[in-house]
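Engineer: sequence first, predicted coordinates after that:
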Amino acid sequence: MNRFTLIFIPVIALVCVLLVAGCTTSSDQTNLTNTTPTSLQQFPSSYQMTIAQPDGSARFIHMDTDVYNIGEVVEFYITGESGKTLECSNDPPTYSVKFQAGRGVWATKMGKDTPDKTNKTYLGAGTSTQMYRFITTGWEPNRYRIVSDCGVSREFLLRPVPTPAPTVCPPAVNEPLWVRINPISDHDAGKPFSISGTTNRAVGDELKYLVFPSGMLPKNLVMGNDKPLSIRVSEGTCGENTWSVDLDLSTPQEYYLMISAGTQNATAIKRFMVL
């Protein structure tokens, strides 16, 4: 296999939308239209990579990327250009997908090796096919080639789904208990909201908390004189677990949330507004 160059250009997108768009059929070949389709703009991939192509005909086949993960949907369309009208053997044009089988041999993955010839169609400047789609679930990592009966082809790479890197936690150390409150924004009266935070208490441990107006004196949750409420700690990462309190306050004013991890020194308090 010849060496090739990958050029990485990040773009924002949603791959899951591509999968939803293509799961209803393994291929979709539709008629010609005089306008360039916008599906690639509606369903962009989460990345864009181009690879070196064997010849110049690849420019007629438009794809959002030349590199896909196994299971993703490949979308493409073909467009003619000024000074070069493409003659296609069928109406609508058909295509096949081939893969490298070794020693420079290309074998057919889908479609026909020699497509039937029916009514010819022509793609001139500004004339495009509608979108072709096929899903790559169950395919092998390899270099593939889309071959159109319009006399053009384009290659793409199919790679394994990347495995997320494992979370590497720092060595565990003995430390005093602590609890923290995440930043709290202002909220509208009568609309439910949540306040969350983190703690080094174990999953399932109980945290005590109170929500009170700013005019009241600070509370001592450890002594238990103020009848605090309680919540359970949820699992986080690397020993930094999480908690969350659901609130629904109907009186607009300034409030405080105080929460304790079990000792007076392991207590956090934060102000917020209900408007």
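Structural biologist: Here it is on my side, so go on.
Engineer: use CA for all of it now, contacts and neighbours both
Structural biologist: Fine.
Engineer: what strand or helix carries the nearest residue to Ile181 once chain neighbours are set aside?
Structural biologist: Nearest non-adjacent residue to Ile181, counting by C-alpha to C-alpha, 6 or more residues apart in numbering: Gly197, 4.3 Å away. Secondary structure assignment for Gly197, by DSSP states H and E: strand 193-199.
Engineer: and that strand, what does it pack onto?
Structural biologist: Applying 3 or more C-alpha pairs under 8 Å, 6 or more residues apart in numbering; DSSP states H and E, one finds that strand 193-199 contacts strand 179-181, strand 240-247.
Engineer: out of those strands, which is the most enclosed?
Structural biologist: Ranked by mean neighbour count, those are led by strand 179-181 with a mean of 21 (mean count of other C-alpha atoms under 10 Å).
Engineer: what about Gln42, neighbour count?
Structural biologist: Neighbour count of Gln42, defined by other C-alpha atoms under 10 Å: 12.
Engineer: am I right that the residue nearest to Ile181 is in contact with Arg180?
Structural biologist: Yes. Counting by C-alpha atoms under 8 Å, Gly197 does reach Arg180; the two are 5.4 Å apart.
Engineer: follow-up on the earlier one: OK, contacts around the residue nearest to Ile181?
Structural biologist: Neighbouring residues of Gly197 by C-alpha atoms under 8 Å, 6 or more residues apart in numbering: 179-182, 242-244.
Engineer: Ser196 against Thr242, yeah?
Structural biologist: Yes. Counting by C-alpha under 8 Å, Thr242 is a contact partner of Ser196 at 7.3 Å.
Engineer: before we move on, the earlier item: nearest to Lys98, out of the helices and strands packed on strand 193-199?
Structural biologist: Proximity to Lys98, assessed across the helices and strands packed on strand 193-199 by C-alpha to C-alpha, is greatest for strand 240-247 (49.8 Å).
Engineer: next up, a second structure to put side by side with the first:
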Amino acid sequence: MLQIDALPAFSDNYIWLLQDTDHKRCAVVDPGDAAPVMAWLEQHPGWVLSDILITHHHFDHVGGVAQLHEHTNAKVWGPALETIPARQVALNDADRIEVLGLEFQVMLVPGHTLGHIAFYHDDPSAPLLFCGDTLFAAGCGRLFEGSPEQMHQSLSRLAALPALTGVYCTHEYTLSNLRFAQAVEPTNADIAARVAQVTQWRAEGRISLPSSIGLELRTNPFLRVKETSVKEKADEWNSLDNDSPGAVFASLRSWKDTF
């Protein structure tokens, strides 16, 4: 049986902890800090950290990798196109790997960084996506290395996954992203309902994740670039006729950068 929990790190990061409760084995995704993982292992004697999954090279995602690998000898999986500390297995697009008895498909999703990858587990009843800083709840990552067109294509690929897919991104940005979503689509009732729900969750000290692909398709402006109302707002922002979904995305991303 698989259980997934979030280990908070820094001010707004989450390290995803995957637990095989039958065999007391676990894996972590993007441990930017080793301390929360080491603390969990100390509090759960008998558990073994078997795998470390990395989506991209930014320090808040890899800062704890070397220490964890040294202490636990966990296997480190990471993108082939980026430099990852202690990486043992370099992953390319369409690779398939097995972690905790589960098969994951590797998806190359450039944009935030050029070699960024995501991990997708295709379970018909409960598919899972660990997408790092590419797709956020109600938003997407900044373009530090890739182009708007690259990120648009990456997001389109993730948006095509089943609606039930659980979206496990790595930052608590949901409320600020939803405020931007409301500026783009002020009459979207799904966004308004999500704002109310997430506001309540955060007031109660609860995290806003995971999301789902279905929810993102209804409330995330970066996945809604083909909607007429979204295009109109994008056109208004940069005073252009953004004549393709990619151009609409680029306008929205530029707007969000200064929002």
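Structural biologist: Perfect, thanks for sending it. In this text the structure is predicted, and so the values were computed from the model without any measurement.
Engineer: TM-score for this pair?
Structural biologist: Here the TM-score for the pair of chains, by TM-score structural alignment, normalised by the length of the second structure, is 0.24; 104 aligned residues with a C-alpha RMSD of 5.8 Å.
Engineer: that older thread, so what does the helix or strand following the strand holding Gly197 of the first structure touch, helix or strand wise?
Structural biologist: Sequence-wise, the next helix or strand downstream of strand 193-199 of the first structure (DSSP H and E) is strand 206-213. Judged by 3+ C-alpha pairs under 8 Å, 6+ apart, the packing partners of strand 206-213 of the first structure are strand 229-232, strand 253-260.
Engineer: name the residues of the first one that are buried.
Structural biologist: Of the residues in strand 229-232 of the first structure, those buried under the neighbour-count criterion (16 or more other C-alpha atoms under 10 Å) are Arg232.
Engineer: tally of neighbours for Glu206 of the first structure?
Structural biologist: Glu206 of the first structure, neighbours per other C-alpha under 10 Å, totals 17.
Engineer: which residue packs closest to it, ignoring adjacent ones?
Structural biologist: Nearest non-adjacent residue to Glu206 of the first structure (C-alpha to C-alpha, 6+ apart): Arg232, at 4.7 Å.
Engineer: can you tell me how far the closest residue in space to Val195 of the second structure that isn't next to it in sequence sits from Cys169 of the second structure?
Structural biologist: The shortest distance from Val195 of the second structure to any non-neighbouring residue, by C-alpha to C-alpha, 6+ apart, is to Leu178 (6.3 Å). Here the criterion is C-alpha to C-alpha, to the nearest Å. By it, Leu178 of the second structure lies 15 Å from Cys169 of the second structure.
Engineer: still on that earlier bit, in the strand holding Gly197 of the first structure, what's buried?
Structural biologist: 197-199.
Engineer: following element in sequence after the longest helix anywhere in the second structure, please.
Structural biologist: Ordering each helix of the second structure by length in residues (DSSP state H) puts helix 189-203 first. For helix 189-203 of the second structure, the following helix or strand on the C-terminal side (DSSP H and E) is strand 211-212.
Engineer: ranges for the helices of the second structure?
Structural biologist: Using DSSP H, helices in the second structure cover 34-43, 59-62, 65-72, 148-159, 174-184, 189-203, 213-219, 228-238, 245-257.
Engineer: so can I have a markdown table of the ones you listed showing mean neighbour count and distance to Leu17 of the second structure?
Structural biologist: A markdown table is the format used below for the helices of the second structure (neighbours: other C-alpha atoms under 10 Å; distance: least, C-alpha to C-alpha, whole Å):
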| stretch | mean neighbour count | distance to Leu17 of the second structure |
| --- | --- | --- |
| helix 34-43 | 15 | 8 |
| helix 59-62 | 20 | 13 |
| helix 65-72 | 17 | 13 |
| helix 148-159 | 20 | 22 |
| helix 174-184 | 19 | 20 |
| helix 189-203 | 15 | 21 |
| helix 213-219 | 20 | 21 |
| helix 228-238 | 17 | 36 |
| helix 245-257 | 20 | 30 |
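Engineer: elements contacting the lengthiest helix in the first structure?
Structural biologist: Across the first structure, the longest stretch assigned as helix under DSSP H is helix 15-22. For helix 15-22 of the first structure, the packing partners by 3+ C-alpha pairs under 8 Å, 6+ apart come out as strand 73-78, strand 132-135.
Engineer: so for the shortest one, what gets flagged as buried?
Structural biologist: For strand 132-135 of the first structure, the neighbour count (16+ other C-alpha under 10 Å) marks 132-135 as buried.
Engineer: dump the residues you listed to a markdown table, plus distance to Val20 of the first structure.
Structural biologist: Converted to a markdown table, the buried residues of strand 132-135 of the first structure look like this (distance: C-alpha to C-alpha, whole Å):
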| residue | distance to Val20 of the first structure |
| --- | --- |
| Tyr132 | 15 |
| Arg133 | 12 |
| Phe134 | 12 |
| Ile135 | 10 |
